[in-house]
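A.B. asks: Structure for this input, please:
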Amino acid sequence: MRVATWNVNSVKQRMPRLLPWLDQRAPDVVCLQETKLADDAFDALLRDALAERGYQAAAHGEGRWNGVAILSKVGLADVVTGVAGAPGFPHPEARAVAATCGGVRVYSVYVPNGRVPDSDHYAYKLAWLAALRDVLAGEREDLLVCGDVNIAPTDADVFDPAAYVGHTHVTEPERRALTALQDLGLRDVVRDRWPDERVFTYWDYRAGRFHQDLGMRIDLVLASGAVAGRVRAAWVDRHARKGAGPSDHAPVIVDLDTAPDGDIGPVVPPPSARKLPRG
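C.D. replies: So this is what the prediction gives:
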């Protein structure tokens, strides 16, 4: 089973990229974030195109912001939207959807950004993550949590730690919140498979950061032990970030049981920019 997660930064804007990518990579399960569409609009836009490709869809969206979805060719059962007990800002936002696909409980999550350390939105982010942990603690053994977590797990996951001092995504409280999720037995499968490689999933649109490979790794696939043991490949599809009209994120792809393209990670194709010295 091939599972992918991708922050598309507006599914409507990314349609010319999304559908060919589905045909090319043929994922069995796709977790999308930042769809930026209400549920009826998502269905109207994608229903026929997804049905032609054999996908069912579970979407949880809102009109202009946020929004998550799961696309599946291997079943879509027990769909749950939102995170029980999670705070809103001020109202609940469309940031999580879960379903059982091919015998695995799959979550697509879009964690709040946090904006500025010590702000109200930052406190909201930490509270939201705590609520997510409480929900995941009661989940089944076969579990995948996929999405844009808006946290770089370690300094190795940003191009230059000094560039992020005083910013969100790298602070200790955020990283502790992510560690609390992983303490439930969830493995960061890309980093587990490629512990020493330079791997990013997000590059700001500005200042040619993608072409210089000045990015960060904030899109993760976290797997329970039972699922992590089935991983045969885990990689970032950097090609999907190239060309005209890309998202600022690249998809993360994980192959369970078999790897159709081989163990080709961690980044496909590899970045062209040289590794810059830190500091």
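
A.B. asks: Could you use CA atoms for every contact and neighbour count after this?
C.D. replies: Noted.

A.B. asks: Centroid-nearest residue for the chain?
C.D. replies: The chain has residue 147 as the residue nearest its centroid, 2.1 Å off, counting by Cα atoms, centre = their mean.

A.B. asks: Now do the helices in the stretch 101-250 of the chain.
C.D. replies: 120-137, 172-182, 189-193, 225-228 (DSSP state H, counting those that start in this stretch).

A.B. asks: Tell me how many other residues crowd the nearest residue to the residue nearest to the centre of the chain once chain neighbours are set aside.
C.D. replies: Nearest in space to residue 147, with sequence neighbours left out and distances taken as Cα to Cα, 6 or more residues apart in numbering, is residue 109 at 4.9 Å. Neighbour count for residue 109, taken as other Cα atoms under 10 Å: 31.

A.B. asks: mind checking how far residue 109 is from residue 136?
C.D. replies: 12 Å (Cα to Cα, to the nearest Å).

A.B. asks: all strands of this structure, in order?
C.D. replies: 2-7, 29-33, 56-60, 68-72, 77-81, 96-101, 104-110, 143-148, 187-188, 219-223, 231-237, 252-256, 267-268 (DSSP state E).

A.B. asks: Same list, these, but as CSV with distance to residue 156 please.
C.D. replies: Rendered in CSV, the data for the strands of the chain read as follows (distance: least, Cα to Cα, whole Å):
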stretch, distance to residue 156
strand 2-7, 21
strand 29-33, 24
strand 56-60, 32
strand 68-72, 28
strand 77-81, 33
strand 96-101, 27
strand 104-110, 22
strand 143-148, 17
strand 187-188, 14
strand 219-223, 14
strand 231-237, 16
strand 252-256, 17
strand 267-268, 15
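
A.B. asks: Of all those strands, which one comes closest to residue 40?
C.D. replies: strand 56-60 (9.2 Å; Cα to Cα).

A.B. asks: same for that closest one, what does it pack against?
C.D. replies: Helices and strands touching strand 56-60, by 3 or more Cα pairs under 8 Å, 6 or more residues apart in numbering; DSSP states H and E, are helix 39-52, strand 68-72, strand 96-101.

A.B. asks: quick one: residue 241 from residue 137, how far?
C.D. replies: Distance from residue 241 to residue 137, by Cα to Cα: 34 Å.

A.B. asks: Which one's more surrounded, these two?
C.D. replies: Neighbours were tallied for residue 241 and for residue 137 using other Cα under 10 Å; the higher tally belongs to residue 241 (20 against 13).

A.B. asks: ok, and the closest non-adjacent residue to residue 240?
C.D. replies: residue 250 (5.9 Å).

A.B. asks: one more to put side by side:
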Amino acid sequence: MRIATWNVNSVKQRLEHLLRFLKEEAPDVVCLQELKCQEDAFPRLELDGTGYNIALCGQKSFNGVAILSKRPLEDIRLRLPGDDDDGQARFVEALVPGKKGAARIAAIYLPNGNPAPSEKYSYKLAWMDRLHAHARTRLAEEEPFVIAGDFNVIPEPKDAARPELWVNDALFLPQTREKFRGLLNLGLYDALRSTTDATGLYTFWDYQAGAWQKNNGIRIDHLLLSPQAADRLRSVTIVKRTRAWDKPSDHVPVMAEFDL
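C.D. replies: Modelled structure (predicted):
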């Protein structure tokens, strides 16, 4: 089972890219973020015929997450537990059956949080606390579980080409990184770092100041795995070439392959 995550930065603007990616890489599951559309505006018709089932949580002009799966999606959840008043579309979760058992997959778009300190940063930290509580519940079920998405977290200095530029940013503040480590301390595994300790591995390059051309990137798109999923992990690939496509997303897909 190949599971990918990709912040497409507007699914309607990047539809041709998405269709190309699905054709070239043929992932079994794709977690999408920043759809920037409501459910009724999602391009279901254009995706019809690709063979993917869809679960999504949309929001007009902002946020929005989806799971695309070649297999049927079961037990779908559209909101992160912990705050019934939170109307932002940042979480969708589903159970995906495989040949060797099912995997529960959550697609998330964690808040950016800038500027910090601010209400936006407080919301980011509170959202991370809710994710921590949900992950703890899922880990207790001892099943293959994957949290995939744009975490808006630079975990370590080696995950940025120029970490000194990010010291005051909500993505790299000590409190942000501490809460990310709290997820790992629960027993989750960073899929990429389970396979390599190499530097220079990024998933986001800003549109400004020639960041892509200079490889001035950061790694903020992650797949976190329960022990049962980590035991089945075969490989992780950053599909970097999509950043060089015409009018690309500023993020690129990250794809992990599992023995499922």
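
A.B. asks: hang on, the residue nearest to residue 147 of structure 1 packs against residue 148?
C.D. replies: Yes. Judged on Cα atoms under 8 Å, residue 109 of structure 1 makes contact with residue 148 at a distance of 6.5 Å.

A.B. asks: Which residues are in contact with the residue nearest to residue 147 of structure 1?
C.D. replies: 33, 68, 95-97, 145-149 (Cα atoms under 8 Å, 6 or more residues apart in numbering).

A.B. asks: what about structure 2, which of those residues hold up?
C.D. replies: For these, the contacts that are reproduced in structure 2, applying both residues aligned by TM-score structural alignment, their matches' Cα atoms under 8 Å, are 33, 68, 95-97, 145-149.

A.B. asks: Mind putting those into TSV with distance to residue 80 of structure 1?
C.D. replies: Shown next, in TSV, are these (distance: Cα to Cα, whole Å):
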residue	distance to residue 80 of structure 1
33	16
68	12
95	12
96	8
97	6
145	14
146	15
147	16
148	18
149	19
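
A.B. asks: can you count the residues close to the closest residue to residue 45 of structure 1 other than its chain neighbours?
C.D. replies: Leaving out its chain neighbours, the residue that sits closest to residue 45 of structure 1 by Cα to Cα, 6+ apart is residue 12, at 7.7 Å. By the criterion of other Cα under 10 Å, residue 12 of structure 1 has 16 neighbours.

A.B. asks: Map residue 12 of structure 1 onto structure 2.
C.D. replies: Aligned by TM-score structural alignment, residue 12 of structure 1 pairs with residue 12 of structure 2.

A.B. asks: if I look at its match, how far off is residue 36 of structure 2?
C.D. replies: 8 Å.

A.B. asks: likewise residue 25 of structure 2?
C.D. replies: Applying Cα to Cα to residue 25 of structure 2 and residue 36 of structure 2 gives a distance of 24 Å.

A.B. asks: quick one, which of those two is more surrounded?
C.D. replies: For residue 25 of structure 2 versus residue 36, neighbours defined as other Cα under 10 Å are more numerous around residue 36 (23 against 12).

A.B. asks: Of the helices and strands packed on strand 56-60 of structure 1, flag the one that's most buried.
C.D. replies: strand 68-72 (a mean of 28; mean count of other Cα atoms under 10 Å).

A.B. asks: what's the mean gap between that one and the aligned bit of structure 2?
C.D. replies: Superposing on structure 2 and averaging over aligned pairs (mean Cα distance after the TM-score superposition for structure 1), strand 68-72 of structure 1 comes out at 0.2 Å.

A.B. asks: Read off where that strand ends up in structure 2.
C.D. replies: The aligned range for strand 68-72 of structure 1 is 65-69, by TM-score structural alignment.

A.B. asks: next one: that stretch to chain centre, how far?
C.D. replies: Relative to its chain's centre, stretch 65-69 of structure 2 lies at 11 Å (Cα atoms, centre = their mean, to the nearest Å).

A.B. asks: Run a quick neighbour tally on residue 139 of structure 2.
C.D. replies: For residue 139 of structure 2, using other Cα under 10 Å, the count is 18.

A.B. asks: typo on my end, residue 197 of structure 2
C.D. replies: Neighbours of residue 197 of structure 2 (other Cα under 10 Å): 10.

A.B. asks: ditto for residue 138 of structure 2
C.D. replies: 16.

A.B. asks: Wait, it touches residue 145, no?
C.D. replies: Yes. Counting by Cα under 8 Å, residue 145 is a contact partner of residue 138 of structure 2 at 7.3 Å.

A.B. asks: Quickly note the distance from residue 145 of structure 1 to residue 16 of structure 1.
C.D. replies: From residue 145 of structure 1 to residue 16 of structure 1 the distance is 27 Å (Cα to Cα).

A.B. asks: Which one of the two is surrounded by more residues?
C.D. replies: residue 145 (23 against 13).

A.B. asks: residue in structure 2 matching the more buried one?
C.D. replies: For residue 145 of structure 1, the residue aligned by TM-score structural alignment is residue 147.

A.B. asks: Next up, the contacts around that match.
C.D. replies: Counting by Cα under 8 Å, 6+ apart, residue 147 of structure 2 has contacts 105-108, 222-225.

A.B. asks: Please apply the same query to residue 241 of structure 2.
C.D. replies: residue 252.

A.B. asks: Map it across to structure 1 for me.
C.D. replies: Under the alignment (TM-score structural alignment), residue 241 of structure 2 maps onto residue 239.

A.B. asks: Please tell me I have it right and the match of residue 12 of structure 1 contacts residue 45.
C.D. replies: No. Applying Cα under 8 Å as the test, residue 12 of structure 2 and residue 45 come out as separate, 11.9 Å apart.
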